[in-house]
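Asks: Let's see this in three dimensions:
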Amino acid sequence: MTWNPLRRPHLTAKLSFAPSVIDRAEDQQLEVLYYKLQHVEETSRRLQKNMKKYIEYLTNASKSEQRITSELSSSQICFQNDELRKIVEDYHSVTVKGNENVAELSSTSQQCFQEPLKKFISMFAAIDAAFQNREQLAQEWRNLSVKVRKLEEKERTGTNIVKLERERKALAAASTELLACHSSLLFELRYFLEKRPDFFHPILEAFMRSQLEYHGNMTRLFTMLVKISYPQSDASPSSAMVPENEFQASVNEKLHKLQSLSIVRQKQIK
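Replies: This next block holds a predicted model:
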């Protein structure tokens, strides 16, 4: 199994706070945004995973159906009945074309859904880096704050006063930088979350259109198949369907006739 960096969540930073610099309410606002972003990233990854599974299942189902018609085409029962052989061959042609339609849907899904979603998920690496930078600034502020507090407790000698003044300036600069980083994060992350629907709307619309194209093509193929195989039908999907009770009665009648054959009864006795 190859390693895929997209399987590892990007947002792993642990938030810490600097109450003397940033208002506690704003810290809480950033924390709420962080957990919302974690949920968005997790949901986006699930979407990507489930879309991949959906296409895989659809592809496997289409290939299985094609194998069924292929095996039917080569079976003895079809060689013995020209009408049945024609129906199976037409059905097999439909499954071949259906397999091509699935491949087209898969390609469209990759272009209009998977690739854009992959780019969207990759943005969380930059968001995590921004949180990591904030954490680093907060840590620097805490270190400088400790230094200033220790120097304030020392004897007020000339050397200590010079050091204290230098560290206070450094602390003030760190506070300003941390506050600016925090404010920028709040603004940009809110904007990112607000604009999220603008990103997802076109890719979902494109995928729904590709679904409409796929299912429309499959409906036309099977409608044509019914029209060719059963000319007496008006070829509409509903007209080709037999009511469930009639269908079950017909199946049971045929099974009963098969079971009444002497070869079947002999096998059951043995």
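Asks: alpha carbons only for contacts and neighbour counts from here, please
Replies: Will do.
Asks: Could I get the full set of strands for this structure?
Replies: Under the criterion DSSP state E, the chain carries no strands.
Asks: Do a quick rundown of the helices in it.
Replies: 24-73, 76-79, 82-109, 115-153, 158-194, 196-229, 244-259, 262-269 (DSSP state H).
Asks: Deepest-packed of the ones you listed, please.
Replies: Comparing these on average neighbours per residue, with mean count of other C-alpha atoms under 10 Å, the densest one is helix 82-109 at a mean of 18.
Asks: quick one: contacts for the most centrally placed residue in the chain?
Replies: For the chain, the residue nearest the mean C-alpha position is L47 (1.7 Å; C-alpha atoms, centre = their mean). Contacts for L47 (C-alpha atoms under 8 Å, 6 or more residues apart in numbering) come out as none.
Asks: cutoff 10 Å now
Replies: E41, K53, F113, Q114, L117 (C-alpha atoms under 10 Å, 6 or more residues apart in numbering).
Asks: Show me which pair in these is furthest apart.
Replies: Greatest spacing in the contacts of L47, by C-alpha to C-alpha: E41 and K53 (18.5 Å).
Asks: quick one, what contacts the residue nearest to V94 when sequence neighbours are not counted?
Replies: Counting by C-alpha to C-alpha, 6 or more residues apart in numbering, the nearest residue to V94 once its immediate chain neighbours are dropped is L221, at 6.2 Å. L221 is in contact with Y91, S93, V94, T95, K97, G98, H215, K227, counting by C-alpha under 10 Å, 6+ apart.
Asks: Next one: the third one from R85, what distance?
Replies: What it means is V94. 14 Å (C-alpha to C-alpha, to the nearest Å).
Asks: And for the fifth one?
Replies: With the distance defined as C-alpha to C-alpha, K97 ends up 18 Å from R85.
Asks: One more: the second one?
Replies: Taken as C-alpha to C-alpha, the spacing of S93 relative to R85 amounts to 12 Å.
Asks: same deal with the fourth one?
Replies: From T95 over to R85 the distance is 15 Å, taken as C-alpha to C-alpha.
Asks: again with the first one
Replies: Taken as C-alpha to C-alpha, the spacing of Y91 relative to R85 amounts to 10 Å.
Asks: I figured A174 hits R134, correct?
Replies: No. Using C-alpha atoms under 10 Å, A174 is not in contact with R134; the gap is 11.1 Å.
Asks: Would you do the same for the sequence below? I want to compare the two.
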Amino acid sequence: MSWNFRKSRKSVPSEDDVARECEKIKSVEDASKQMLKDGKKMADTDFETAKAAKKLASDLNALQSENASCNCAVILAKTMDDCGSLADKKYQLLQKTLIKPMKWYGDLFPHLNGHIKSHDKAQQDYKKLKAKMDKIREKGDTGPNIVKMNNMKRELVPVEEEFDAKHRMLLDEFPAFYNGRLQYLQPIFEAVVRSECWYHHQLQELFDKTLNELTQTDPDVDLEAEVNDTLEQIRGLSITKD
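Replies: Down below sits the predicted model:
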């Protein structure tokens, strides 16, 4: 009976092919981890901006309580309070559009890495059994060796089939995941850009409104001249030279 089962089966795909696909997945995993880390930093900045703006609004309100005629402080306090609210909304948007989706995306990699470990174990089992068969073959075709060789050939069939299946599965699943990454990530990128556009547009509208309120408080006041006068007073108090 012939045990040359390789004649009727396709050859096992190259190990280099799997190694190349694993490297691609590793690069995507590293990049996504870094993106999540930097995204958290950006969100934390918005959180701190919201706190700072609210604190400044509180300081301005305290200033107004000491000087009832300081109407500009009231206007600016309201503006800074609104700035804080906008920064807080942007923080919440980043959590929904970037942080959580990237966390979910990162949860896929342990599953993929599990496939790699399973593949590597099957490969080791296959190579170990093949090495044993080679040693027996080197000892010659004695009766006991022939029996051992036939038994090991039977053992090799399911081991090689399992390794072959895991090998081909990686070559199917990994390229599909890698090539499909932008289908998942592009909506995230678009959502982040839209969030930033919304935030800065709201800020522009807010400060345009504030500027109009400040200039319309007293039609006779030259706002630019008032600002320059204030800057001159500040310079006069400074102990350093320009």
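Asks: How alike are these chains, TM-score-wise?
Replies: Once superposed, the chains reach a TM-score of 0.80 (TM-score structural alignment, normalised by the length of structure 2), with 226 aligned residues with a C-alpha RMSD of 3.0 Å.
Asks: Could you pull out the residues contacting both of A174 and R134 of structure 1?
Replies: Contacts common to A174 of structure 1 and R134, judged by C-alpha under 10 Å, 6+ apart, are E140, A180.
Asks: Now for the residue of structure 2 most remote from its centre: which residues touch it?
Replies: Most distant from the centre of structure 2: G143, at 61.7 Å, with distances by C-alpha atoms, centre = their mean. Neighbouring residues of G143 of structure 2 by C-alpha under 10 Å, 6+ apart: M149.
Asks: And Q95 of structure 2, by the same measure?
Replies: G39, K40, A43, K89, P101, M102.
Asks: how close does the last one sit to P175 of structure 2?
Replies: Same thing as M102 of structure 2. Taking C-alpha to C-alpha, one finds M102 of structure 2 at 20 Å from P175 of structure 2.
Asks: Mind telling me what K103 of structure 2 corresponds to in structure 1?
Replies: Counting by TM-score structural alignment, K103 of structure 2 lines up with K118 in structure 1.
Asks: can you check C22 of structure 2 too?
Replies: Checking TM-score structural alignment: C22 of structure 2 goes with Y34.
Asks: what do we get in structure 1 for E160 of structure 2?
Replies: Under TM-score structural alignment, E160 of structure 2 pairs with S175 in structure 1.
Asks: tell me the contacts of its match?
Replies: Contacts of S175 of structure 1 by C-alpha under 10 Å, 6+ apart are 18, 20-22, 137-138, 140-142, 144-145, 169, 181.
Asks: Quick check: the aligned residue for V96 of structure 1 in structure 2?
Replies: Alignment note: V96 of structure 1 maps to D81 in structure 2; criterion TM-score structural alignment.
Asks: In contact with A130 of structure 1: list those residues for me.
Replies: A13, F124, Q136, C181, H182, S184, L185.
Asks: make it 8 Å
Replies: L185.
Asks: N101 of structure 1 now?
Replies: Y214, N217, M218.
Asks: Relative to D82 of structure 2, how far out is the residue opposite the first one in structure 2 once aligned?
Replies: In structure 2, the residue paired with Y214 of structure 1 according to TM-score structural alignment is Y199. Spatial separation of Y199 of structure 2 from D82 of structure 2 under the definition C-alpha to C-alpha is 12 Å.
Asks: Same question for D107 of structure 2.
Replies: For D107 of structure 2, the distance to D82 of structure 2 equals 36 Å [C-alpha to C-alpha].
Asks: Then L56 of structure 2?
Replies: Taken as C-alpha to C-alpha, the span from L56 of structure 2 to D82 of structure 2 is 11 Å.
Asks: One more: Q233 of structure 2?
Replies: From Q233 of structure 2 to D82 of structure 2 the distance is 29 Å (C-alpha to C-alpha).
Asks: Setting aside sequence neighbours, what's the nearest residue to K63 of structure 1?
Replies: N99 (6.7 Å).
Asks: and if you look at L258 of structure 1?
Replies: V264 (7.4 Å).
Asks: quick one: which of the contacts of L47 of structure 1 is nearest V242 of structure 1?
Replies: K53 (33.1 Å).
Asks: What is the equivalent residue in structure 2 for the closest one?
Replies: So, by TM-score structural alignment, K53 of structure 1 is matched to K41.
Asks: now that match: how far from I99 of structure 2?
Replies: For K41 of structure 2, the distance to I99 of structure 2 - C-alpha to C-alpha - is 10 Å.
Asks: What of E160 of structure 2?
Replies: E160 of structure 2 is 42 Å from I99 of structure 2, by C-alpha to C-alpha.
Asks: can you check D208 of structure 2 too?
Replies: Counting by C-alpha to C-alpha, the gap from D208 of structure 2 to I99 of structure 2 is 31 Å.
Asks: ditto for K37 of structure 2
Replies: When K37 of structure 2 is compared with I99 of structure 2 (using C-alpha to C-alpha), they lie 9 Å apart.
Asks: And N71 of structure 2, by the same measure?
Replies: In terms of C-alpha to C-alpha, N71 of structure 2 sits 41 Å off from I99 of structure 2.
Asks: Now do V192 of structure 2 against E226 of structure 2, distance only.
Replies: In terms of C-alpha to C-alpha, V192 of structure 2 sits 39 Å off from E226 of structure 2.
Asks: Next up, the contacts around the closest residue to K24 of structure 2 other than its chain neighbours.
Replies: Among residues not flanking K24 of structure 2 along the chain, Y178 sits closest, at 7.2 Å (C-alpha to C-alpha, 6+ apart). Applying C-alpha under 8 Å, 6+ apart to Y178 of structure 2 gives the contacts K24, I25, V28.
Asks: any idea which of those is closest to T217 of structure 2?
Replies: Distances from T217 of structure 2 to the contacts of Y178 of structure 2, taken by C-alpha to C-alpha, are shortest for V28, at 55.7 Å.
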